[in-house]
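# Turn this into a structure:
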Amino acid sequence: MMKISVVIPVYNIEDYLSECLDSIVNQSLEDIEIICVNDGSTDGSLDILKEYESKDSRVKIISQENKGIGNARNTALEYAKGEYVYFIDGDDTLELDALERLYDLNIEKNADFIIFKISNFNGETGERINDEYYTMPYLKDRVGEDAFNYDDVRDMALDLCVCSPGNIFKREFIEEIRFPEGLLFEDNVFFTHAIFKADRILFYDEFLYNRRQRPDSTSTHLTVKSLDTIEITNLLLDLCSQFNHPKHKGALYYRIFHNIYNIFKQADPSQKEEFFERIKYEYLKNKDKWESDDFFANNLKDEYRHMFNCAIKSKNATRFEKCVDSFNKESKLQKVRNKIYEII
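Modelled structure (predicted):
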């Protein structure tokens, strides 16, 4: 069995792909396979992949119609034969000794998966960007170099950095874990499932992955696809039920209502009607499921219940916004009344 399967989804990244591939084919650990899923690229990405395939027998190309990064990664997992699996995005790079260091650490500590630090840089200027979300100093303070599991970090489990290229997984550990397909933020479900399931996780306090921040990235633009977070969070609610971790439901409903309304408020006025229609559709689709959940029925904040009701009852974006904001205005008025009563 080879040591590591490296998975690279590829979609229209001809400007960055060679740099990524160079960082993988030149790894100090040579016993790897490199599975490149050409996800319907229409630029020169496939030609670049074929060039590398002709020079390095470890490079394998799978071509398919465009189905998104979640599907591309799942496709690669069906072919992966390595003892461990590493996912990298095709516009980023990995330190040249990263896989060797991670493999050796895995062998020494027998981890289900390892989390390590990510270095972000501006794709236009090359400037490094400091971001504690990707370095997780709070996780280092909690666990140090010791193996841990969900019970050791339950209070921060849903606040850890979610970025698949910042992890390496034992392949047999993720045999039953897959990425949701056709949705943005697919990493959240895969990573949370792994956190809930794992017996032994390690935090490696080293920068091994270089993440390019691009102005044209899907993660930097606010579009109606940003509302995929509703369905993603629904899947996280399912995991909480599956693993009996109901304590996270409050934070997840916060994402479904509070965060979603913030996205709606920030949307361009020309897009608000489209955003509202998607929100209403998702809320109505999940109405029965949420209302049958004990937390939703008995512990949901009044503010979130109001947002939910406003969405399903309003006829358009304008009425939805006025309805939600009426609760906020009333809350402010009530706070003023309470202060007056305290003075009296």
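
# rest of the way, CA atoms for contacts and neighbours
Will do.

# all helices for the stretch 51-200 of the chain, in order.
69-79, 98-109, 132-135, 137-143, 187-197 (DSSP state H, counting those that start in this stretch).

# what separates P137 from D205, distance-wise?
9 Å (CA to CA, to the nearest Å).

# Could you check which of the two has the larger neighbour count?
D205 (17 against 13; other CA atoms under 10 Å).

# A strand includes the more buried one, no?
Yes - under DSSP: H, G, I helix; E, B strand; the rest coil, D205 falls within a strand.

# My guess is it contacts F116. True?
Yes - at 6.0 Å, D205 and F116 qualify as touching, with contact defined as CA atoms under 8 Å.

# Would you confirm that Y304 contacts A251?
No - between Y304 and A251 there is no contact under CA under 8 Å: 11.5 Å.

# Could you check which of these two is surrounded by more residues?
When Y304 and A251 are compared for neighbours, Y304 comes out ahead with 19 against 12, by other CA under 10 Å.

# and this one, so I can compare the two:
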Amino acid sequence: MDTNATPKEHRAAPAVSVVIPVYNLEGYLTPCLESVRGQSFADFEAIVVDDGSKDGSLAEIRRLTAGDGRFVVLPTENRGVARAREAALAQARGRYVCFLDGDDWWERDMLERMVAAIEERGGCDIVCGNYIRVCATYRAEVRERRTADLEGLGYLREVMTFGIAPSLWGKLFRRTLFDGGLKHYPMRRGQDTLVNIQIACRAPRVRFIDYAGYNYLQRPGSEIHSRLSFDYCRSYAEAVDDIFGRNAARLAGSEADLCRTVNALWWYIGYINRSSNPWRGDDPYVVRLRDEAARHRHALNRYFSRGELLMFDFDRWRAMRPAVILLLTLRRWRTSLVRRMAH
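The predicted model follows:
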């Protein structure tokens, strides 16, 4: 482990531990790390994990953090973002922890605003804010749909039904939420949601602030734009089932079954949204999902459009695949038109 400061055991614990995973982001690190160095709230440590980058990311991290004792540089072998975050959390000493991807950056008062919010009115466990989507041709603030404070299993419902963004970034967490058996699933996508689901099972107190301090870069080649496979949908659902099984006593009598169905259906609709993906409507996993959706049919109308549910209904028959593709095309045209009118 590299460090720019005195040994860990001789350093005072900071208020916030910032976790920054990096993999092959040499050309994006300057705005990210400089935005952390320039925070108006200075009582933090930043743990930058180089996840076995093949480019010059590690050298760039060392250059950008040289001389600043708040930064710890942690080189590891390539094991994926979930394991990189896990390695950083093992080193974290702050009362609170937040996450920043290596190609994104913060506004100068991000930490100041988030720490003030988590400590006001007797304190809470998680603070969520809005964020700014940064594309090649525009920037747009994305506001959370759910903005009322939450307690109990309310956070579970909102994370799994996408009432709030299921990302780890853009939030500030009490560090103790990550203690005691939290499992980091090394999934290609959706790792943040799986961690948030586990945290939500602990019934945290959650506060929302009307503030956008996180800049989320949309770039070609990032994981969010990668192809969504059917096997991934099935494996992801198995991970959720594992979490629910380990937390069965906490979830008894809740809306957990509905939340699980909504979440699984969201990913599968994402799969059939790609017209190039092969038809899998007769797979036993999809048949079970269809049965679960039938049990919650009325409630699903709150979370999915008529077009999405119609696509899912048509997907049961291979012969209806052309109709599904037609619906997909119409939805893409509509989405494109709305975006053009907005910008």
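
# TM between them?
Scored against TM-score structural alignment, normalised by the length of the second structure, the superposed chains reach a TM-score of 0.72; 289 aligned residues with a CA RMSD of 3.5 Å.

# and Y23 of the second structure, how far is that from D101 of the second structure?
Taking CA to CA, one finds Y23 of the second structure at 10 Å from D101 of the second structure.

# Show me which parts of the longest helix along the second structure are buried, residue by residue.
In the second structure, assigned by DSSP state H, the helix with the most residues is helix 321-342. Residues of helix 321-342 of the second structure classed as buried: R321, V324, I325, L327, L328 (neighbour count, 16 or more other CA atoms under 10 Å).

# Can I get these in CSV including distance to A140 of the second structure?
CSV is the format used below for those (distance: CA to CA, whole Å):
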residue, distance to A140 of the second structure
R321, 35
V324, 31
I325, 29
L327, 27
L328, 25
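
# now, among the residues you listed, which is nearest to S57 of the second structure?
Nearest to S57 of the second structure among the buried residues of helix 321-342 of the second structure is L328, at 39.1 Å by CA to CA.

# what's the closest one in contact with, if anything?
L328 of the second structure makes contact with N273, S275 under the criterion CA atoms under 8 Å, 6 or more residues apart in numbering.

# Then V97 of the second structure?
V16, S17, V18, V19, L172, F173, R174, R175.

# Emit the ChimeraX select command for whichever of these are buried.
This is how ChimeraX selects the buried members of the contacts of V97 of the second structure, with burial counted by 16+ other CA under 10 Å:
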select :16,17,18,19,172,173,174,175
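
# Walking through the stretch 151-300 of the first structure, point out its strands one by one.
Per DSSP state E, counting those that start in this stretch, the stretch 151-300 of the first structure has strands spanning 167-170, 201-213. These are given in chain order.

# hmm, back to that, which of the buried residues of helix 321-342 of the second structure sits closest to R133 of the second structure?
For these, the nearest to R133 of the second structure is L328 (24.0 Å; CA to CA).

# what's the spacing between that closest one and F314 of the second structure?
12 Å.

# And for V18 of the second structure?
From V18 of the second structure to F314 of the second structure the distance is 46 Å (CA to CA).

# Kindly report the same for T137 of the second structure.
Distance from T137 of the second structure to F314 of the second structure, counting by CA to CA: 36 Å.

# Compare neighbour counts for the two and give me the winner.
The residue with more neighbours, out of T137 of the second structure and F314, is F314; 17 against 6, by other CA under 10 Å.

# Skip the chain neighbours and tell me the closest residue to that one.
Distance criterion CA to CA, 6 or more residues apart in numbering; nearest residue to F314 of the second structure, sequence neighbours excluded, is M320 at 5.7 Å.

# ok, now A203 of the second structure?
Going by CA to CA, 6+ apart, A203 of the second structure has G152 as its nearest residue, at 4.2 Å.

# Measure how buried the one you found is and give me the count.
Neighbours around G152 of the second structure, by other CA under 10 Å: 13.

# got it, and N299 of the first structure?
Considering only other CA under 10 Å, N299 of the first structure is surrounded by 11 other residues.

# now do I340 of the first structure
I340 of the first structure is flanked by 10 other residues according to other CA under 10 Å.

# Could you confirm it falls within a strand?
No - I340 of the first structure is assigned helix when assessed by three-state DSSP, not a strand.

# Which residue of the second structure is paired with it in the alignment?
For I340 of the first structure, no equivalent position in the second structure is identified, counting by TM-score structural alignment.

# K54 of the second structure reaches V22, doesn't it?
No - look at K54 of the second structure against V22 with CA under 8 Å: they stay out of range, at 10.9 Å.

# who's more crowded, these two?
The neighbour count for K54 of the second structure versus V22, taken as other CA under 10 Å, is higher for V22 (27 against 13).

# For the aligned residue in the first structure for the more buried one, list the residues it contacts.
Aligned against the first structure by TM-score structural alignment, V22 of the second structure finds its counterpart in V10. Contact partners of V10 of the first structure, counting by CA under 8 Å, 6+ apart, are C36, V37, N38, D39, S41, S45, D89, G90.

# All set, thanks.
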